[in-house]
Structures are given as C-alpha cells and as structure tokens.
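Visitor: Below are the sequence and a predicted model; questions follow.
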Amino acid sequence: MLNEELIKHFYTSFKNGDAEGMILCYDSNIVFSDPVFGELKGTEAKNMWRMLIASSKGNLKIDFENVIVDNKAGSANWVAEYDFSKTGRKVINHIHAQFEFQNGKIIRHTDEFDLWKWSRQALGWKGYVLGWTPFMKIGIRKMARRNLLKYTQNNKASI
C-alpha cells in the first residue's frame, strides 16, 4: 500500500469504527503520542484505538483532509466529534497528525491538538479553569492510562 493509501485506509477504518483496520496500518513497533495519552508503544498504542472505538459505542464522527505524504513521512488533519464518556459532554476535537513510514507501515504517529480546548469541552468549567495547568494535564493523562490498562486487562482474551 502506498503511504497516501495507508493514511486514507487508517482514517476510513476509523470513520467506520474498524479498529482492526486501523491497526493493520501500524508496524508492530508503532510509537504513538498525543497530549492525552503521552507516548504509547506497540500493543499499547493498538489497544488505545480498540478502547476508543469500543467506548464510543458507534457515536463517533471522524472526518479527515489534507493528506500529504512523501516516501518517509506524512501528515493529515482530522476532526473527531463524540460525547466524552465520563461527562456526556460534546467534544469536537481538531487534530493535526504526523506520520513516519517504513516498509509500507506507519512506524510513528503523533497527534497534536489543544489540550486546554479539549478539556473545556470534555470537562466543562473544571477544564476551563484548570485545563491549562500541569496538575490537570497530569490528571487527564493518569485517567487515560488507567482506562487503557483496565481495558487491556478486561479484553486480554480478544487482543
């Protein structure tokens, strides 16, 4: 698969709620990072997508555009619309993704977005008041990591 097709397949699978289709685009040693989870490697990164798709329960809208690639790297802009599971609040998150490729797979995936804006949407007034602070950023990461660990432990037989 060409690198442009790889990114398009990744996001089309995401749009369709197909975590396994997304994961097929990743190298086994994938390194993923974003402001919420921090750095995740290998199976941990793959399980993050499985968890996010499962927890959305079909209430996730994904759009992507501006796919730009060359032989080694690429980028895309994407938007996720969903209800944050902990609060039920509507989130519309605008994300810039960067990719690195090797042997027809994604080896590095970095998502960048405004965590304070995300926290205001997801957490309401608490996110507005505290979302920019290191304390809140650490708390958000701990919660996300805890949820990923719990998901992984509860789904070991199917992963």
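Guide: That came through, no problem.

Visitor: rest of the way, CA atoms for contacts and neighbours
Guide: Will do.

Visitor: host element of the residue in the chain sticking out farthest from the centre?
Guide: Most distant from the centre of the chain: Val129, at 24.5 Å, with distances by Cα atoms, centre = their mean. Applying DSSP states H and E as the criterion places Val129 in helix 125-130.

Visitor: Show me what that helix is packed against.
Guide: Packing partners of helix 125-130 (3 or more Cα pairs under 8 Å, 6 or more residues apart in numbering; DSSP states H and E): helix 115-123.

Visitor: Give the buried residues for stretch 142-151.
Guide: Neighbour counts over stretch 142-151 (16 or more other Cα atoms under 10 Å) mark 144-145, 148-149, 151 as buried.

Visitor: can you pull out the strands in the chain?
Guide: Secondary structure of the chain (DSSP state E): strands at 26-34, 38-41, 60-69, 73-83, 90-102, 105-112.

Visitor: now for the second one, which elements pack on it?
Guide: Put plainly, it is strand 38-41. strand 26-34.

Visitor: List of residues touching the strand it packs on?
Guide: With contacts defined as Cα atoms under 8 Å, 6 or more residues apart in numbering, strand 26-34 is touched by 38-43, 45, 105-113.

Visitor: check contacts around the residue nearest to Arg120 when sequence neighbours are not counted.
Guide: Nearest-residue entry for Arg120: Gly127, 4.2 Å, with adjacent residues in sequence omitted and distances by Cα to Cα, 6 or more residues apart in numbering. Gly127 is in contact with 116, 119-121, 136, counting by Cα under 8 Å, 6+ apart.

Visitor: could the residues you listed go into TSV alongside neighbour count and distance to Asn59?
Guide: Output for the contacts of Gly127, formatted as TSV (neighbours: other Cα atoms under 10 Å; distance: Cα to Cα, whole Å):
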residue	neighbour count	distance to Asn59
Trp116	19	23
Ser119	23	19
Arg120	19	20
Gln121	21	16
Met136	17	26
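
Visitor: hold the first one in mind and look at this next one:
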Amino acid sequence: MSQTATLALLNRYYTAFNSGDWEGMLACLSDDVAHDINQGARQVGKDAFRTFLAHMERCYAEQLRNLVLMASADGSRGSAEFVVHGEYLATDEGLPEAKGQRYVLPAGAFFAIENGLISRVTVYYNLADWEAQVIG
C-alpha cells in the first residue's frame, strides 16, 4: 500500500469517527484487528472493536480536531495526532462519576496497515490529565 493510500485510509477512518459512523470505521479495519486501548489490554477482532465503540458511545461524546495524519514511505505504518473535544456522558467503570463534564485532551494513535486495511490501532492519551479535567 502506498503512503498516499494509507493517508486516505486513515482519513476515512477519522472522518467516520467524527461523523459517528461506526460501520464506516469498522470497514477500515481487518477482521483480526488488534486494538491496544490506552491504559488497557489488547483486544482482537472487529466484534471486540464494535463492542468498544458501543461502550464509548454510551459514556462519551467526542470530536477530534486539529488532526494531523502521517504515514511511512511504504504505507505499512501510520500515525495520527489530534485534540479530543469531549463530554463525559455516563460513568465509566473505575473512573470518576460522569456529570456531563467537558474535556479537551491531546491524543495520538499508531497504526499498522496490511492488505489495504488497518490491522492494529494503538491509542495514547494522558489519563491523569483527563481525570483532572473531569474531577475539576
């Protein structure tokens, strides 16, 4: 896959995210996608990713802004840097109580690309920063 094609794939993935188009996001993923959740365990497969998205939709409303996409010359790896603008809708297990708090959080993601699809998604953000914002 070319660098240009990888950037287009990542753009489709994030455009779908910002539109709340979970099926559009899933269409960008391989069936055996590895998803490394920030501060959490690796989940494998589209079904696990679909469950993760449903959980996120219940607990958070988020838009990603200032998106910068990057890809390796051979298109096998990609990354994204962005700022999450969100609202904490429902209490997530093990986290502070949700009361509709708003937050703005820098974040990043790394991707592996195989056969024209995302085969790994690894997301990072500063959980302590997020907690400080929602505890206020």
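Guide: That came through, no problem. Just so it is clear, the structure is predicted and the values come from calculations on it, not from any experiment.

Visitor: gap between the residue nearest to Arg120 of the first structure and Ser119 of the first structure?
Guide: 5 Å (Cα to Cα, to the nearest Å).

Visitor: how close does Leu10 of the second structure get to Val121 of the second structure?
Guide: 11 Å.

Visitor: Ranking the strands of the first structure by mean neighbour count, which comes first?
Guide: strand 105-112 (a mean of 21; mean count of other Cα atoms under 10 Å).

Visitor: What is the corresponding segment of the second structure for it?
Guide: Mapped onto the second structure using TM-score structural alignment, strand 105-112 of the first structure spans residues 117-124.

Visitor: Tell me which residue is most central in the second structure.
Guide: Centre-most residue of the second structure, counting by Cα atoms, centre = their mean: Val123, 6.1 Å.

Visitor: That one and Ala109 touch, don't they?
Guide: Yes. Counting by Cα atoms under 8 Å, Ala109 is a contact partner of Val123 of the second structure at 4.3 Å.

Visitor: if we can go back for a sec, and the contacts of the match of strand 105-112 of the first structure?
Guide: For stretch 117-124 of the second structure, the surrounding residues in contact (Cα under 8 Å, 6+ apart) are 9, 28-30, 32-38, 107-113.

Visitor: List just the nearest of the contacts of Gly127 of the first structure to Val79 of the first structure.
Guide: Val79 of the first structure lies nearest to Gln121 out of the contacts of Gly127 of the first structure, by Cα to Cα, at 14.0 Å.

Visitor: What is the aligned counterpart of the closest one in the second structure?
Guide: Match for Gln121 of the first structure (TM-score structural alignment): Gln133.

Visitor: Please report how far that match lies from Gly75 of the second structure.
Guide: 36 Å.

Visitor: swap in Asn66 of the second structure?
Guide: Per Cα to Cα, Asn66 of the second structure is found 22 Å from Gly75 of the second structure.

Visitor: which residue in the second structure lines up with Asn77 of the first structure?
Guide: Checking TM-score structural alignment: Asn77 of the first structure goes with Glu81.

Visitor: you'd agree its match is up against Phe110?
Guide: No. If you go by Cα under 8 Å, Glu81 of the second structure and Phe110 don't touch, sitting 9.1 Å apart.

Visitor: can you count the residues close to Phe84 of the first structure?
Guide: 16 (other Cα atoms under 10 Å).

Visitor: burial measure for the residue lying closest to it once chain neighbours are set aside, as a count.
Guide: Nearest residue to Phe84 of the first structure, sequence neighbours excluded (Cα to Cα, 6+ apart): Ala122, at 5.7 Å. Using other Cα under 10 Å, Ala122 of the first structure has 24 other residues around it.

Visitor: Ala122 of the first structure: what's it in contact with?
Guide: Applying Cα under 8 Å, 6+ apart, we find Ala122 of the first structure in contact with 83-84, 87-91.
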